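Colleague: sequence first, then the predicted structure:
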Amino acid sequence: MARYTPLPPGWEQSIVLSDDVTHARLRKMYGAAFTSKALEEQSGLLLRYANLMIAQLKVALQQDPTQDVSAWYNFVTFDLTGEFAFGEAFNCLVSGGQYHFFMKTVFEGVVVGLQLGALQIYGVMTLLEPFIPRSVMKPKEDMDNYAQALVDKRAERGYDPNVVDVMNYLLQQKEQEGELSREALHENGIALVVAGAETTATLLTATTYFLCRNPDTLKKVQQEVRSAFKSDEEIDVRSVNNLPYMIAVLSEGLRVFPPSPWGFVRRIASKAGQDVAGNYVPHNARVSITHHAAYRSETNFARPNDFVPERWMSDVPAEFKNDRRDVLQPFMVGPRGCIGKGLAYAEMRLLLAKMLWHFDFELADDSLDWYSTCKPYMVWEKGPLKVRLTPVQR
C-alpha cells in the first residue's frame, strides 16, 4: 500500500489508499454508481449542467468577452460532482459563475497535502511537523473539514433506494456486512471530489489551450462539431460519441497534459522483491510511472511535444504509425484503474462539444504562455486561462 499524505482516521477504507482486499470490496460498492445503466440515468443531469454552463457563459460575455475558461470548467464539473457524489450541487453556475468556498479549499488543500506526503515518504514529516506553521496546514484542514461536513449532511439523510448519488451506494452497506465507518466515508468523500471534478476541468482547460495554440486543429474540430448537428438540442451524451476527430483531440489533450501528471505510487510487497519491466526492484521500494514524462517521450511518440490529434485517428498518418498508443493510460489499468472513467469521458465529450458549437475561441495575450506557468504535482497547479469567446451567430 502506497502512502501519499499523512494518514487520517479511515484511510484504510479509502478507495485510494486501501489494501487490495479492501479496495476490491470498495470498488464493488462504488461499481453500482458507475455501471452503463447508472450512467445512462445520469445523462439528463450532465446535459442540464452543460446547458447551464453555456447559458451562464453567454450572460457573462455581455459584461466581458474575455473569460477564464479554467474557472468555468471548474464551476460545471464541481457542480456536477457535488450532485453526482452527494446529491447536492455547489451552485457555482446558478450563482452566475462564482467560486464556491470548497473549490478554492480543494485546490489549495490538495497541493499542501501532496507536499506533506512527500515529507512523509522521505521520513522527515515527524521531525519537521512541529515547525510547520499552522497557516501552511490550514488549507488541507479546511478541505478535510468541509468534505466531512458534506458527508455528514448526506449521511443524515440515509440510504434511499430511489436515489442514485454515489454516497447512497456507500450508505447502502449500513444494513449489510462491511459497513463503512464515518471516518471512511469522509476519506472517500474527499477522493470523489478531487478525482471527479478537478481532473476533468484540468483536461478541458488544457485542451482548450492547445486548440487555441493550434488554429488549424481548432478550425478542423469546430467544423466537425458544427456540421454534425443541425441544432444545439441534438448534442447530447450519446451523439457526441460520433465525433471521431473531437475524441482524438481529447485523447491528445490527455497525452500532452495528463490531469494527474505523476503516477500513483505502489510499494513492492514481496519480501523477495519483484521484477518490474525487466528490472529487479527490492522489497518496500516505491514504484510508479510518471504519465507526463512517458507521454512526452520520443521513445513512445513521434513529435511528442506537438499537439497532433491525427495520431489517434483510425487512418493515422505514416509519421505516427509507430506511436505506442497503449502507453497512454491516464486512468491507469488493472484493478486500480479509475472506476469513473466512463463518466469522465461522457463529461469531457459533452462539454467540449457544447463549447465548440456555441463559441469561437481566441487566447488572450496574457494566457499565450499558460502551459509554461503550470506546476505538476499529483494534480496540476495552474493559473487562469483567459480566452476571448465569441458566440457563433446562426
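Modeller: Here it is on my side, so go on.

Colleague: alpha carbons only for contacts and neighbour counts from here, please
Modeller: OK.

Colleague: how about residue 357: what's its closest non-neighbour residue?
Modeller: Excluding the flanking residues, the one nearest residue 357 by Cα to Cα, 6 or more residues apart in numbering is residue 226, at 5.6 Å.

Colleague: A helix includes residue 280, no?
Modeller: No - using DSSP: H, G, I helix; E, B strand; the rest coil, the secondary structure at residue 280 is strand, not a helix.

Colleague: surely it touches residue 274?
Modeller: Yes - with contact defined as Cα atoms under 8 Å, residue 280 counts as touching residue 274 (5.8 Å).

Colleague: more neighbours, the two?
Modeller: Set residue 280 next to residue 274 and count neighbours by other Cα atoms under 10 Å: residue 274 wins out with 16 against 11.

Colleague: look up how far residue 20 lies from residue 72.
Modeller: Applying Cα to Cα, to the nearest Å, the value for residue 72 to residue 20 is 37 Å.

Colleague: so which residues of the stretch 1-150 of the chain form helices?
Modeller: Secondary structure of the stretch 1-150 of the chain (DSSP state H, counting those that start in this stretch): helices at 20-31, 36-41, 43-61, 69-86, 101-121, 125-128, 134-157.

Colleague: helices and strands around the last one, which ones?
Modeller: Think helix 134-157. The contact analysis (3 or more Cα pairs under 8 Å, 6 or more residues apart in numbering; DSSP states H and E) places helix 134-157 against helix 69-86, helix 101-121, helix 166-171, helix 182-193.

Colleague: quick one: buried residues of that helix?
Modeller: Within helix 134-157, the residues scored as buried using 16 or more other Cα atoms under 10 Å are 139-144, 146-148, 150-152, 154-155.

Colleague: also this one, for the comparison:
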Amino acid sequence: MKSRNALLFEAARVAVACAILLPSVALADLGISMTGAPNPARAGGSLTYRVAITNSGSGTALNAVVTDVLPAGLQFASCTVSQGSFANDAGTIFCNLGNLGPGGTAAVTIVTTPTAVGAVTNQASVSADNAAGGRVTVETAVLAANRAPEIALPGPHTVLLGASTGFVVSVTDPDHDPVVTLTNTFKPAGATFNGAQFAWTATRAAWNTTNWIEFVADDHQGEANSVVTNRVALVVPYDGDSDGMDDGWEWDHFQKLTNGPAGDVDDDGMSNGDEYTTGTQPTNRSSAFVVMSVVSTSGGGSHQVRVATEPGRKYTIYWQDSNPPRADAWAPFAVPANGVWVENRAVSTNYVFTDNEGAGTTGGPPASGRRFYRVKAERQ
C-alpha cells in the first residue's frame, strides 16, 4: 500500500504534466490614434482627420473595422484607406480594413468640411472579429470662414514722360491674422517698392506705354482666399500735354515738355510745331523745311521743284499762276498722284516734283509767264 506522501507526489506530477500540455493562444491587440488638422479650422474650409491603427498583439486581427460617426457641424468630403475599402452611410464612415497581422498597421484619412463655428468633437473606434479594439476622441476649434486680405492700391496713374510718381500701397486683414505679407510681384524697369512705398520715374523708354504693377497679399491661413492679387496701370501717354507734338519727340529734342508748338527754340523762322510736322530739328537753326530749288528747262515746258524730305512724311505740291499769289488760289496737280510723295527712305534726303505743264499736272504754261509753287509736309 502506497504511502500518503507518494500519492501526493503522483498527483502533483499529473498536474504539472497537464499544465504543459495546454496550447498557447495568440491574441490580437488593436490600438487607435487620431489627429485633426488644422486646429483651429475654418468654417467652409477643410478639416482632415488622420487615423492610425496598430496591432500590437501576437495574433492576426480578423476583419478590422474603423467606424467614425461624424458629429453635427462636419460634412463628409472624402476618405482614403491604406488597405481595404470604405463606405459612407449618411455621415457614418465604415472603413473595412480586412485582416491586420501581428505588428501590422493601417491608416485612414477622412477629409471633412466644418459647417458651424464653435468646437467640434469627433470620435473614431476600431474593432475586429477577435479583438475589442478601442476608441479615440479629438476636439477641434472651428473659426468663422476666412476673409481675404485687402490691398489698397490707388490708380490708375498717368505719368508724363520724365515725371515721377510715388504712392503708398497697404494691406489690411479683416480677421486680424497674425502674419499678412505684401509683395510687389511685377513692376516696370527702374521701379522700387520698400514694402509700403512705390516709386517710379517714366524714362524715355517708357514713352507711349502702359506699364502694369502687381501686388500679392497672403494671410498665411492656407485657405482658398488667403492669397489675393491687385494690379494697376501706369500710363505714359503719347502726347500727355496735348500740344499736338508727341512727348517722345519733345523729350528727344528738348529733354522737357514745356516748349509749346508756337515757340521757336532755334529762331529759324519755323515754329516748334512746324518742325515737328516736317521732321526738322527744332534746336538746329540750319535744319528747316525749304524748297531747295526751282529749275525750268531751256525754253520752258518743264519745271523741277526740289524739296528737302524727312523719313515718314508725306509731301504734296500745289501751284498757282496768280501774281501776286492769293491764299485761295492754290491747286494740286490735276492727277494727285503726280504731285504727292511719301518719303519712305530712312534718312534725310530730297525729292524733285516735275511740272511738265501737261494734263496730269498744271495743264499748260502760265499765262503771265510766271508760276508759283508751294509744298505741304504732313506726318504719316
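Modeller: That came through fine. Remember, it's a predicted structure, so these values are computed and weren't measured experimentally.

Colleague: TM-score of the superposed pair?
Modeller: TM-score of the superposed chains, computed with TM-score structural alignment, normalised by the length of structure 2, equals 0.19; 117 aligned residues with a Cα RMSD of 6.7 Å.

Colleague: re earlier: just the element for the residue nearest to residue 357 of structure 1, please.
Modeller: Using DSSP states H and E, residue 226 of structure 1 sits in helix 215-228.

Colleague: can you check residue 292 of structure 2 too?
Modeller: Element membership for residue 292 of structure 2, per DSSP H and E: strand 291-296.

Colleague: let me know the next secondary structure element after that strand.
Modeller: Sequence order places strand 303-309 as the next helix or strand after strand 291-296 of structure 2, per DSSP H and E.

Colleague: can you name the next helix or strand after that following strand?
Modeller: Proceeding C-terminally, strand 303-309 of structure 2 gives way to strand 313-320 as the next helix or strand, assigned by DSSP H and E.

Colleague: ok, now how distant is residue 346 of structure 1 from residue 148 of structure 1?
Modeller: With Cα to Cα as the criterion, residue 346 of structure 1 and residue 148 of structure 1 are 28 Å apart.

Colleague: same thing with residue 191 of structure 1?
Modeller: For residue 191 of structure 1, the distance to residue 148 of structure 1 - Cα to Cα - is 12 Å.

Colleague: residue 85 of structure 1 too?
Modeller: 13 Å.

Colleague: equivalent analysis for residue 128 of structure 1, please.
Modeller: Counting by Cα to Cα, the gap from residue 128 of structure 1 to residue 148 of structure 1 is 27 Å.

Colleague: report the contact partners of residue 193 of structure 1.
Modeller: Contacts for residue 193 of structure 1 (Cα atoms under 8 Å, 6 or more residues apart in numbering) come out as 78, 81, 82, 85.

Colleague: returning to that earlier point: including distance to residue 169 of structure 1, could the buried residues of helix 134-157 of structure 1 go into a markdown table?
Modeller: Formatted as a markdown table, the buried residues of helix 134-157 of structure 1 follow (distance: Cα to Cα, whole Å):
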| residue | distance to residue 169 of structure 1 |
| --- | --- |
| 139 | 29 |
| 140 | 26 |
| 141 | 26 |
| 142 | 26 |
| 143 | 23 |
| 144 | 21 |
| 146 | 21 |
| 147 | 17 |
| 148 | 17 |
| 150 | 16 |
| 151 | 13 |
| 152 | 15 |
| 154 | 12 |
| 155 | 11 |
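
Colleague: still on that earlier bit, for residue 206 of structure 1, which of the helices and strands packed on helix 134-157 of structure 1 is the nearest?
Modeller: In terms of Cα to Cα, the element of these nearest to residue 206 of structure 1 is helix 69-86, at 8.5 Å.

Colleague: packing partners for that closest one?
Modeller: Looks like helix 69-86 of structure 1 contacts helix 43-61, helix 134-157, helix 166-171, helix 182-193, helix 199-213, strand 386-391 (3+ Cα pairs under 8 Å, 6+ apart).

Colleague: adding distance to residue 25 of structure 1, write these out as TSV.
Modeller: Converted to TSV, these look like this (distance: least, Cα to Cα, whole Å):
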stretch	distance to residue 25 of structure 1
helix 43-61	27
helix 134-157	20
helix 166-171	11
helix 182-193	13
helix 199-213	24
strand 386-391	43
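
Colleague: between the ones you listed, which one is nearest to residue 287 of structure 1?
Modeller: Proximity to residue 287 of structure 1, assessed across the helices and strands packed on helix 69-86 of structure 1 by Cα to Cα, is greatest for helix 182-193 (21.5 Å).

Colleague: may I see the buried residues of the closest one?
Modeller: With burial defined by 16+ other Cα under 10 Å, the residues of helix 182-193 of structure 1 counted as buried are 182, 183, 184, 185, 186, 187, 188, 189, 190, 191, 192, 193.

Colleague: and the angle for it with helix 101-121?
Modeller: Interaxial angle of helix 182-193 of structure 1 relative to helix 101-121 (axes from the mean of the first three to the mean of the last three Cα atoms, to 10 degrees): 110 degrees.

Colleague: with adjacent residues omitted, what lies nearest to residue 184 of structure 2?
Modeller: Leaving out its chain neighbours, the residue that sits closest to residue 184 of structure 2 by Cα to Cα, 6+ apart is residue 215, at 4.5 Å.

Colleague: looks to me like that neighbour is in a strand.
Modeller: Yes - under three-state DSSP, residue 215 of structure 2 sits within a strand.

Colleague: burial count for it?
Modeller: 21.

Colleague: ok, it touching residue 229?
Modeller: Yes - with contact defined as Cα under 8 Å, residue 215 of structure 2 counts as touching residue 229 (5.7 Å).

Colleague: overlap of the contact sets of those two?
Modeller: Common contacts of residue 215 of structure 2 and residue 229, defined by Cα under 8 Å, 6+ apart, comprise residue 151.

Colleague: contacting residues around residue 157 of structure 1?
Modeller: Residues in contact with residue 157 of structure 1 (Cα under 8 Å, 6+ apart): none are found.

Colleague: C-terminal to the helix or strand hosting residue 251 of structure 1, what's the next element?
Modeller: Per DSSP H and E, residue 251 of structure 1 falls inside helix 244-256. Per DSSP H and E, helix 244-256 of structure 1 leads on to strand 266-267 as the next helix or strand towards the C-terminus.
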